[in-house]
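# Next come a sequence and a model predicted from it.
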Amino acid sequence: MTFSQQPVWDAPWRFDPVRRSSGSGFVIKGKRIMTNAHVVSWAKQILVHRYQDPRPYLARVKFIAHDCDLALLEVEDESFFSGLEPLKFGDLPKVRSTVVTHGYPAGGEQISYTRGVVSRIELQNYVHSGNRSFLTVQTDAAINPGNSGGPVVQDDLVVGVAFQGMPGLENTGFFIPPPVIHHFLKDIEDGFYGGFPMAGIRVVPLQNPAYRRYLRLPDNDLGARVDSLLPIAATEKLIQLDDVLLRVGKYEVASDGTVLYEGNRVSASAAFQTAQRGESLSLKVWRQGKETDISLPMNVYEGDRSVGNQYDVLPRYFVYAGLVFTPLSLDYMKTLGQGWRDVANAELIYELYYRRSEAQDSTRTEPVVLASTLAHSVNANFKISNHALVDKIDGVRIDKLEDVVRAFESTTNTHHVIEFVPNHAFETLNRVDAEAAQAEVLKTYGVPKDRRL
């Protein structure tokens, strides 16, 4: 049982009411409980129960991996583990083989066992992070709310951790397979979870025979073209656009951008995910008519953090004259409602998802939006609607939240001019009136501090 509390991203000094939720878990070696990260995220208190034992035991998060949706808990009272045998892990199950999910889904209090068949193995988006895809196993065994974190078993060995379903589809559940689990467990051996590293390389199929002959590629159906690169220093130094990726580690890259991973044809991204942070991967690329070997350092990439769901960090903000400024993020966009993609400004969508890859020269380090307006006489005639992207303040381009603070606090002009995207729409504030109203606005709306930077 998890008692959790999340911040409110368009009123960042506030928190939602405490929420009660439940999930499943299982004991592994080292007196640890494995579960999903989303089961214990934002937890204020965690209570765990043994099967058929009415007593609750206090637990706490030891390690949590929000990218791959895994977590390890430790229990304060070690008697919890008395008589329990830790489960052992097996290998990646075969397609069409049978597995059994164990857990406590909604609708009852007792443990549930559901048998199913492995139907697909491929990379899928992990909903908890929102912007990371990893190896995933699909099964027709029921995986419902409450099943999350429970073991998926085959021949008495754990071959996965149940973690998500597919809205609108029946008999479709997904579990996290052993390669992802083992990567997580190896990562934390140093007492710290660093995360899955990224190469920052996107490849596209290279199957046009004429183009392959033009590049003088061997006639072996290997190699996919490098289409774009993330701004990762090592990658930009060693990899070039239009390189043809032939091999990643021990995996040959086919012309459709896939590799054969333990008998399954999956995206080449799976090969990059075999490396731990700080390690290097050996790559083979085709460049200027010949093969080139590259040793690519692999490190964690945080540049797209705002594009995914954020955890363990409070939203940053600045309040001035009742105007609430906050960095543009997926979490903020979701405050627009479930259908936020249909109602959000096109400029915000582009800034959040596309500018980073399409127009790096004009990319802002941290785009800032007008999140909300705390009504007061000082901003009574402010005509710009909330959710607008801030372009400039007093002529200074806003690249990050600290720029907003600096712009407002460093000028001696009688008025502030705030410009927004698009079309250079602007509004003004009387500086003296704004500064005089600051304390009253904060008190009226119960804002404890005007900023969290």
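All right, it came through fine.
# CA only for contacts and neighbour counts going forward, please
Will do.
# correct me, but G289 touches R213?
No. Checked against C-alpha atoms under 8 Å, the pair G289 and R213 is beyond contact range at 10.3 Å.
# One more to weigh against that first structure:
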Amino acid sequence: MKTRPCFTLMGRACLALALSFCPLMMVNAVAAETSAAPSASALENSVVKVFSTLRRPDPYKPWSKAAPQDVTGSGVVIDGRRILTNAHVVGYASQVQVQANGSGDKIPATVLAISRGMDLALLKLDDDSFFDSHKPAPRANVLPDVRDAVLAYGYPLGGTSLSITKGIVSRIEFVPYRFPASGLRIQIDAAINPGNSGGPVIAGDKMIGLAFAGAQNAQNIGYIIPNEEIELFLREQAAGKTDKDGEGKPAMFDVTQTLENPALRSLLKLGKNVEGVVVMSPLKKDAGYPLKEWDVITHIGDSAIDNQGMVKLNANSRVRFQYRVQQVASHGAVPLTLVRNGAVMKVSLPVSAQRPMLIGDLQGDYPSYFIYGPIVFSRGTAEFLASASSNATTLAAMSFYGNPLVTRRGDAPDAAREELVVIAAPFFPHKLMTGYSNRFGAVVQSINGVPVRSLAHLVTLLRDQTDELLTIRFDQHGGETIVVPRKEMLAATESVLTDNGIRSEASPDMLKIWQEKTPAGK
């Protein structure tokens, strides 16, 4: 089931939609008031509305940014004179402001830390005196139980004042968030709508988590990030670690499957007393790697794994066994008990927060690019693939032609190829491209016969070329090969930039490589 982030675009909710939400919010707000704890007013005082102006990247015009978007979400005051909210509310923000409940003033804020993987962010305010009258919401130090009553605080569309909706905890699971991060997720049936993102969810008189998404095409399904995940994020932030440092939550990336099938168990000669998961694809094939194909993992730390790959969370809940990694990992490794060829053994498995991908994501950065004559080169990223991923016809065509953006979607980088280099935009109009079809989205294979490993490598190859002609081949069957005169391409670059109002021929990182050595004839 797909989930949708629950910030809202300002000005886009029509009056009819706003009115359709008002009765539900009013009823829920009344219900909340009748059962509120004595500290309800203090809790309400800790909830803020977050206003952000976002300038997201434009992967198809990597030299520019997408048009500004004004969005709103929610946030909550926490210890340390900070405000906690969702990453998707403030990611790529050029401006952030917060507004307290019942206040007409907006206070400028700055993003202090962000975890895009777990969708969490911390804000600090320009006016620190705000926290003198707005105290932190107390946080529970244990998970709620299924059926516990909850109140969701926030600023969803349909009105401008604080909304409070009532529900119960429906389930607790360990699920993927944003690759490669996974974490606990609490499902509640309280209404979670666009604008609720970053608002606290309260059980009793303490916060149990942060609202972040609702399920698409479903009713009464909302999701919150529990305090356990929030505390991990805060500890990482206190230690000065970020997603880009390769730090964060440790995880297992080995592929396993359940042991429910009798034939599979028979093949492995497992007795009825052996439960766990079977390793189908170890992360590494090295001889020294602790896991091998067909190993059966029976315990992670002291926690027994059942035949569905689950471990006990509490008396009423089970979650995927990978949840225990973040609890038992020490010095970059987790202890496992496994059965291999009938023998029980204990191993120490290396774990990390990152899994390098041939097609990665921007991790909050803007795309790198290089413009050479009428051609724009960039990296193949998840963001670049986003449009194609939602179009079945485009995906089918890319697959048919063997475009690596599709055929190598889940591959890891290697020595031969660190990343994919793509034609990031249609060719700019120019006589040098006469007779060539649009190569937008094609992956560059080689320059004058030299395989391209990365965007930086491509820039280096173009920089150091002395041949009169450049031959650009693409990594797909049925694709054209482009041959262009090198000196004319160099000469055309400036006019292309001027004609299209582009400030620089390259992003700062690629421009530094291009300028390290002046190519002959330039």
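Sure thing, it's come through. Since this is a predicted model, take the numbers as computed values, not measurements.
# Would you mind finding the match for V77 of structure 2 in structure 1?
Per TM-score structural alignment, the equivalent position to V77 of structure 2 in structure 1 is V27.
# Which position in structure 1 pairs with R473 of structure 2?
Residue pairing (TM-score structural alignment): R473 of structure 2 is matched to E419 of structure 1.
# after superposition, how close is the helix or strand hosting its match to structure 2?
Secondary structure from DSSP states H and E places E419 of structure 1 in strand 415-421. Strand 415-421 of structure 1, aligned to structure 2 and superposed, deviates on average by 1.5 Å (mean C-alpha distance after the TM-score superposition for structure 1).
# Kindly check the end-to-end length of stretch 39-55 of structure 1 for me.
Start and end residues of stretch 39-55 of structure 1 are separated by 20 Å (C-alpha to C-alpha, to the nearest Å).
# quick check: it aligns to which part of structure 2?
Using TM-score structural alignment, the residues of structure 2 aligned to stretch 39-55 of structure 1 are 89-105.
# repeat for stretch 430-441 of structure 1
Counting by TM-score structural alignment, stretch 430-441 of structure 1 sits on residues 485-496 of structure 2.
# Mind listing what's buried along that stretch?
Neighbour-count burial for stretch 485-496 of structure 2 flags R486, K487, M489, L490, A492, T493, E494, V496 (criterion: 16 or more other C-alpha atoms under 10 Å).
# again with stretch 87-96 of structure 1
Quick answer for stretch 87-96 of structure 1 (16+ other C-alpha under 10 Å): F89, G90, L92, P93, K94, V95.
# could I get those residues as a markdown table with secondary structure and distance to Y113 of structure 1?
What follows is these, written out as a markdown table (DSSP: H, G, I helix; E, B strand; the rest coil; distance: C-alpha to C-alpha, whole Å):
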| residue | secondary structure | distance to Y113 of structure 1 |
| --- | --- | --- |
| F89 | strand | 18 |
| G90 | coil | 19 |
| L92 | coil | 20 |
| P93 | coil | 18 |
| K94 | coil | 20 |
| V95 | coil | 20 |
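# still on that earlier bit, take the buried residues of stretch 485-496 of structure 2 and keep only those in strands.
When the buried residues of stretch 485-496 of structure 2 are checked against strands (DSSP state E), there are no matches.
# ok, back up a step: any idea what sits nearest the match of R473 of structure 2, other than its immediate chain neighbours?
Nearest non-adjacent residue to E419 of structure 1, counting by C-alpha to C-alpha, 6 or more residues apart in numbering: F426, 4.2 Å away.
# I'd guessed that neighbour sits against D394; true?
No. Using C-alpha under 8 Å, F426 of structure 1 is not in contact with D394; the gap is 10.4 Å.
# Mind listing the shared neighbours of those two?
V417, I418 (C-alpha atoms under 8 Å, 6 or more residues apart in numbering).
# for S103 of structure 2, helix, strand, or coil?
At S103 of structure 2 the chain is in coil, as set by DSSP: H, G, I helix; E, B strand; the rest coil.
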